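1. no sequence for this one, just the structure:
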């Protein structure tokens, strides 16, 4: 695959205050290549093959539909405990500042701009133009418009690109003015790539032949599980290491002087789906270790900030630089590659990387103006009133105590399944539902309820399914879920971080809230205690349905989201259980529809305290 030369030279206009903006963002000039002649500083003209040229590559990842520094669920400017800012409007300001700085330096090439995936899902802005006013009707996706304005050179596919189906994804791809790469997204039958695997970019150097940069894109194999309903029998996903071994030599053979991999996969080896697939979820580090010929890697998927990490290739001994710029446009990655001609060909002789903080700059007025109408339309939509609530419901404590907020999610799911099963062989089975505390900040107020209030409880675009499970399988499922808790002694009081988000072999940095599930019954309670003084695997006590102990052979229908049913989180039994309901209806929309239809949410109609945390049978206290 070959790409044209950059067409964004007009964006190299020097902007006032670029140096100050970069300094505030944390920019540090990388040291000159140590092997450069003392009379020829890095980036300056030298004699013959002694000249060293610095190529900069900028990168984002896991933007998740964020253009503006705005929290649609709070209807306020985005803020968090670290006071991060988000969105492409701020990233655009940083990109322009870097371009301006480099433009002021003679003989320094213009930087490339890349993304490592998960672009079109994650905010009401993204949802609106996928479901309410789909881009298939002709509207340009706001993420495409913003990224085109910034002047990206390439992007890798993320797993969430597939959430809205292939029609939306292909339309988004056509709207981009740069290639969307995915070497391991392969035709189900032929194995050939169904997206461009790589692109070659010619980077001009004054007085020299261009540097040819090969950009290889790889996405996450977990798509085969997480979006099975979208891709099965159409697209399969090979392993990141395996496909890199195949494609990196091809990129080199096509003429690349430099090979950069944009990969939607974390650095450290792990998989949330265990051994459900033969290929790991997070494999950027092993890829570098095992595949020679890679110069730098833009990492995504793990939502971590990695300013600079070097991994050594086992075959060549080369130290390759990897960088991950957190998420949502909070950071801009900057890779600096020092190149020198060796026997007439550009060769990387030095590598550095850093991340720039977006909270130090103002949003780019061009991006803001371009997408203000889209933003205003979505703000109006999410703030529209759809009903009332008799008392406030908060998810703040949902990970460690039974709350009305999560009971509401489970009630809506179970109610939809129960009604759909009328007249089927499963109609008389008790219905349970599974929910996770996705968003501790979510709350539905007393009084008027808006779309954003309800949507805040369910921030993912999952669809609803139902499966049949036995009592033994339900118990095993709950035991697996309970590994979310750290083992304790005594009854506290504990702070939340002392009991939640326990590290596991598949989540070494701590089990995320979305991989802790709570089960509840529809017409009768499913009651249990989670004894976190006990070791993992023997924590569920007093499991009962409708007041009677659950037996191993008892039959249940269990409402579950598509992520979990397809293997996300590697929970036992659910992915292999018989599916008795699957209408591809989004859970969040079911909740919005419930409020719109009934007009009133009354927690007393569905909330009872059915589960609790204990320590050797005694209740524990968690204080936030």
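-> Nice, I can see it. From a predicted model like this one, the values you see are computed outputs, not experimental measurements.
2. CA only for contacts and neighbour counts going forward, please
-> Will do.
3. Contact partners for the closest residue to residue 112 other than its chain neighbours?
-> Among residues not flanking residue 112 along the chain, residue 57 sits closest, at 4.8 Å (CA to CA, 6 or more residues apart in numbering). For residue 57, the contacting residues are 111-114, 333-336, by CA atoms under 8 Å, 6 or more residues apart in numbering.
4. of all those residues, which two lie farthest apart?
-> 114 and 336 (13.5 Å; CA to CA).
5. between these two, which one's more packed in?
-> Neighbour count, other CA atoms under 10 Å: between residue 114 and residue 336, residue 114 has more, with 25 against 22.
6. three-state assignment of the more buried one?
-> Using DSSP: H, G, I helix; E, B strand; the rest coil as the criterion, the local structure at residue 114 reads strand.
7. for stretch 21-30, how far is the first residue from the last?
-> Start-to-end span of stretch 21-30 (CA to CA, to the nearest Å) is 17 Å.
8. what does stretch 444-457 contact?
-> Outside stretch 444-457, the residues that touch it by CA under 8 Å, 6+ apart are 72-74, 381-395, 405-406, 409, 438-439, 441-443, 588, 591-592.
9. Let me fix that, I meant to ask about stretch 362-375.
-> Contacts for stretch 362-375 (CA under 8 Å, 6+ apart): 68, 88-93, 125, 142, 145-146, 149.
10. try 6 Å
-> With contacts defined as CA atoms under 6 Å, 6 or more residues apart in numbering, stretch 362-375 is touched by 89-90, 92-93.
11. Then stretch 334-343?
-> Everything outside stretch 334-343 that qualifies as a contact, by CA under 6 Å, 6+ apart, is 49, 51-58, 346-355.
12. Could you tell me which of those count as buried?
-> Taking 16 or more other CA atoms under 10 Å as the criterion, what is buried in those is 51-58, 346-355.
13. So which of the residues you listed are in strands?
-> Judged by DSSP state E, the subset of those located in strands is 52-58, 346-355.
14. hmm, back to that, so can I have a markdown table of the contacts of stretch 362-375 showing secondary structure?
-> Shown next, in a markdown table, are the contacts of stretch 362-375 (three-state DSSP):
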| residue | secondary structure |
| --- | --- |
| 89 | helix |
| 90 | helix |
| 92 | helix |
| 93 | helix |
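15. okay, pairing it with this:
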């Protein structure tokens, strides 16, 4: 939150820095952000030098503490703040603290990827006014102003194609690293694998820091359309094992890996690739010669994790600074000279909280015009709607608003599966009533109107499921309703948000899923007079009862597919589509492309609530 206490309301020009003074600086900023000085290394007989390395990750197009879809300053339940303008203030405070010690080396600044996708600001300069036309990407401008030393590629860097990515790369004043992003034909690195940074130490020989960048192998699946026959992606552990010795041989006294891969071993794509998605700890444990790892991709806050390399016996420190510029990782690496060469003898890391400081005035001023342009775009007309669609009653009746979400999801999956073995299977889609206040008006429709229907940053996947599994999924979802008999009318709070063992205060709306078909309707009734687990009746696809072994492709968001809500079957079902495209953006793109939203083309009443087979009436 800004220390000025102001919540800026939208006017013609949204001034992000309104009312902000010079901001908290120096020691006060670090104390407020949660900084705890690491204990000085007390062992050995030589002089100890402390090198500080700062890091961000998963910035996802956030420069300002602003929610473009809500048209207000960003806020969440934890009161996090976001964006590079806040990070810049923390970075300056760290640099000021270190500069006060004339014997301390200059700190380094790194990023672990996923930089140019995720907000309307990023989308605008990729699709509406692409940076290939000459405009400097706001993320490049902000990172250059802050003074990064290197960044790793993230998987979302590839979402807008290689032309945008290469232009962004050329706009940076620091290297964009990716040792495992390889030319399709030659296997040679398509981006710099590493960079050496020589850090001056007063009165001593410089410290040579090797920074190795590694990205996620899942790009081969998620952005197949953009990289196939152009780039391939080797395993993180395999390529680290190849490049770390080369970085050392090039003269590095220590090696820091900036890796767009989560800490703990897992893969959302199962065995579709021979390399795991999340492998940072595995790399640290099995590849000797790495001293520290800046971790990205998982959107987790992990201030410090220490692991021991199984070959060398040396400790490795890892840190992941959450996402969107909410945190800044801070590594303190203590070095001594051993036989004339610098060696890390102690390591420590922590994270600093961006919500404790003001935005950097310089970054705000640099990019205010870009921001204003995007605010105007988000609130501008992108199409029309033939009749109003509201999600107010979506939890208890079939609405055009939720059918629109499901239609866009299913349509995107169906088109992507053309020419694959699953192309002939019927496509279903799953959506939840995230926001009862959401509505798309009749007449002019803005980006923000469409985004209101989908308030989360979920991406789209598709899995295959059987008829039995679909029915069991719907039964699980139907736990959302309280068990009542009679036909009503009932006020909605007597029907919805039933308490369960896992939701004793009531099942939230976002854990009630509605399933719909694309080319044919999936129809069913939910008999809430029955006990949970025996409520789904008359389940049919295209008017024919669903067979137990019937195969469906089911479009679903990444949160649900990864286990969110603990719905049955979806987490273990085979994944047949995963390009990591945001569902919200797909909806915006649909309206922008078609120009008109006509509910008559996708809305039919396919499900309803009953009591012992008789329709019921629910009121608000």
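-> Here it is on my side, so go on. Computed from a predicted structure; not experimentally measured.
16. TM-score for this pair?
-> The TM-score (TM-score structural alignment, normalised by the length of structure 2) is 0.78; 556 aligned residues with a CA RMSD of 4.6 Å.
17. Secondary structure element holding residue 558 of structure 1?
-> Per DSSP states H and E: residue 558 of structure 1 is located in strand 555-561.
18. for residue 307 of structure 1, same thing?
-> Using DSSP H and E, residue 307 of structure 1 falls in strand 305-312.
19. Go ahead and confirm residue 256 of structure 1 touches residue 215.
-> No. Using CA atoms under 6 Å, residue 256 of structure 1 makes no contact with residue 215, being 8.8 Å away.
20. Specify which residue of these two has the higher count of neighbours.
-> residue 215 (28 against 22).
21. and the more buried one, what pairs with it in structure 2?
-> Counting by TM-score structural alignment, residue 215 of structure 1 corresponds to residue 211 in structure 2.
22. ditto for residue 20 of structure 1
-> Matched by TM-score structural alignment, residue 20 of structure 1 corresponds to residue 28 in structure 2.
23. Next, count neighbours for that match.
-> 13.
24. how far is the helix or strand it falls within from where the chain is centred?
-> Under the criterion of DSSP H and E, residue 28 of structure 2 resides in helix 26-32. Put simply, helix 26-32 of structure 2 sits 29 Å off its chain's centre (CA atoms, centre = their mean, to the nearest Å).
25. Repeat that for stretch 359-369 of structure 1.
-> Offset of stretch 359-369 of structure 1 from its chain centre (CA atoms, centre = their mean): 23 Å.
26. Could you report the distance from residue 225 of structure 2 to residue 581 of structure 2?
-> 12 Å.
27. Neighbour count: these two, which is higher?
-> Per other CA under 10 Å, whichever of residue 225 of structure 2 and residue 581 has more neighbours is residue 581, with 22 against 14.
28. What's the average distance for stretch 239-246 of structure 2 when superposed on structure 1?
-> If you overlay the two and look at stretch 239-246 of structure 2, the average distance to its match in structure 1 is 1.0 Å (mean CA distance after the TM-score superposition for structure 1).
29. Next up, the contacts around the nearest residue in space to residue 613 of structure 2 that is not next to it in sequence.
-> Distance criterion CA to CA, 6+ apart; nearest residue to residue 613 of structure 2, sequence neighbours excluded, is residue 527 at 6.5 Å. Going by CA under 6 Å, 6+ apart, residue 527 of structure 2 touches 535, 609-611.
30. Check residue 154 of structure 2 too.
-> 113-114, 215, 260.
31. Make TSV out of these and add secondary structure, distance to residue 474 of structure 2 and neighbour count.
-> Supplementary listing: the contacts of residue 154 of structure 2 in TSV, determined by DSSP: H, G, I helix; E, B strand; the rest coil; distance: CA to CA, whole Å; neighbours: other CA atoms under 10 Å:
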residue	secondary structure	distance to residue 474 of structure 2	neighbour count
113	coil	37	32
114	coil	35	27
215	coil	37	30
260	coil	36	32
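32. tell me the contacts of the match of residue 215 of structure 1?
-> Shown in contact with residue 211 of structure 2 (CA under 6 Å, 6+ apart): 194-195, 255-257.
33. change it to 10 Å
-> Contacts for residue 211 of structure 2 (CA atoms under 10 Å, 6 or more residues apart in numbering) come out as 110, 149-152, 177, 193-197, 244, 247, 252, 254-258, 290, 292-293.
34. Next: residue 215 of structure 2.
-> Per CA under 10 Å, 6+ apart, neighbours of residue 215 of structure 2: 112-114, 152-155, 157, 177-181, 233-236, 258-261, 277, 296-297.
35. What is the burial count for the alignment partner in structure 1 of residue 155 of structure 2?
-> Residue correspondence to structure 1 (TM-score structural alignment): residue 155 of structure 2 is matched to residue 159. Number of residues near residue 159 of structure 1 (other CA under 10 Å) recorded here: 22.
36. Contact partners for residue 159 of structure 1?
-> 117-119, 121, 219-224, 226-227, 264-265, 301.
37. Confirm that residue 285 of structure 2 lies within a helix, as I assumed.
-> Yes. Assessed with three-state DSSP, residue 285 of structure 2 lies in a helix.
38. what's the matching residue for it over in structure 1?
-> Match for residue 285 of structure 2 (TM-score structural alignment): residue 289.
39. Need the residues that contact the helix holding residue 28 of structure 2.
-> Residues contacting helix 26-32 of structure 2 (CA under 10 Å, 6+ apart): 23-25, 33, 35-37, 89-98, 100, 352-358.
40. Give me the subset of those residues that lies in strands.
-> Short answer: the contacts of helix 26-32 of structure 2 in strands (DSSP E) are 352-353.
41. and for residue 114 and residue 336 of structure 1, which residues touch both?
-> 57-58.
42. who are the neighbours in contact with the nearest residue to residue 526 of structure 1 once chain neighbours are set aside?
-> In this structure, residue 526 of structure 1 finds its nearest non-sequential neighbour in residue 545, 4.5 Å apart by CA to CA, 6+ apart. Residue 545 of structure 1 makes contacts with 430, 432, 471, 520-521, 524-528, 551, 554, 610, as judged by CA under 10 Å, 6+ apart.
43. Can you flag the buried ones in those residues?
-> 430, 432, 471, 520-521, 525-528, 610.
44. Mind checking which of the residues you listed land in strands?
-> Counted as lying in strands by DSSP E, out of these, are 432, 520-521, 526-528.
45. Residue 252 of structure 2 maps to what in structure 1?
-> Under TM-score structural alignment, residue 252 of structure 2 pairs with residue 256 in structure 1.
46. Let me know the secondary structure of residue 224 of structure 1.
-> helix.
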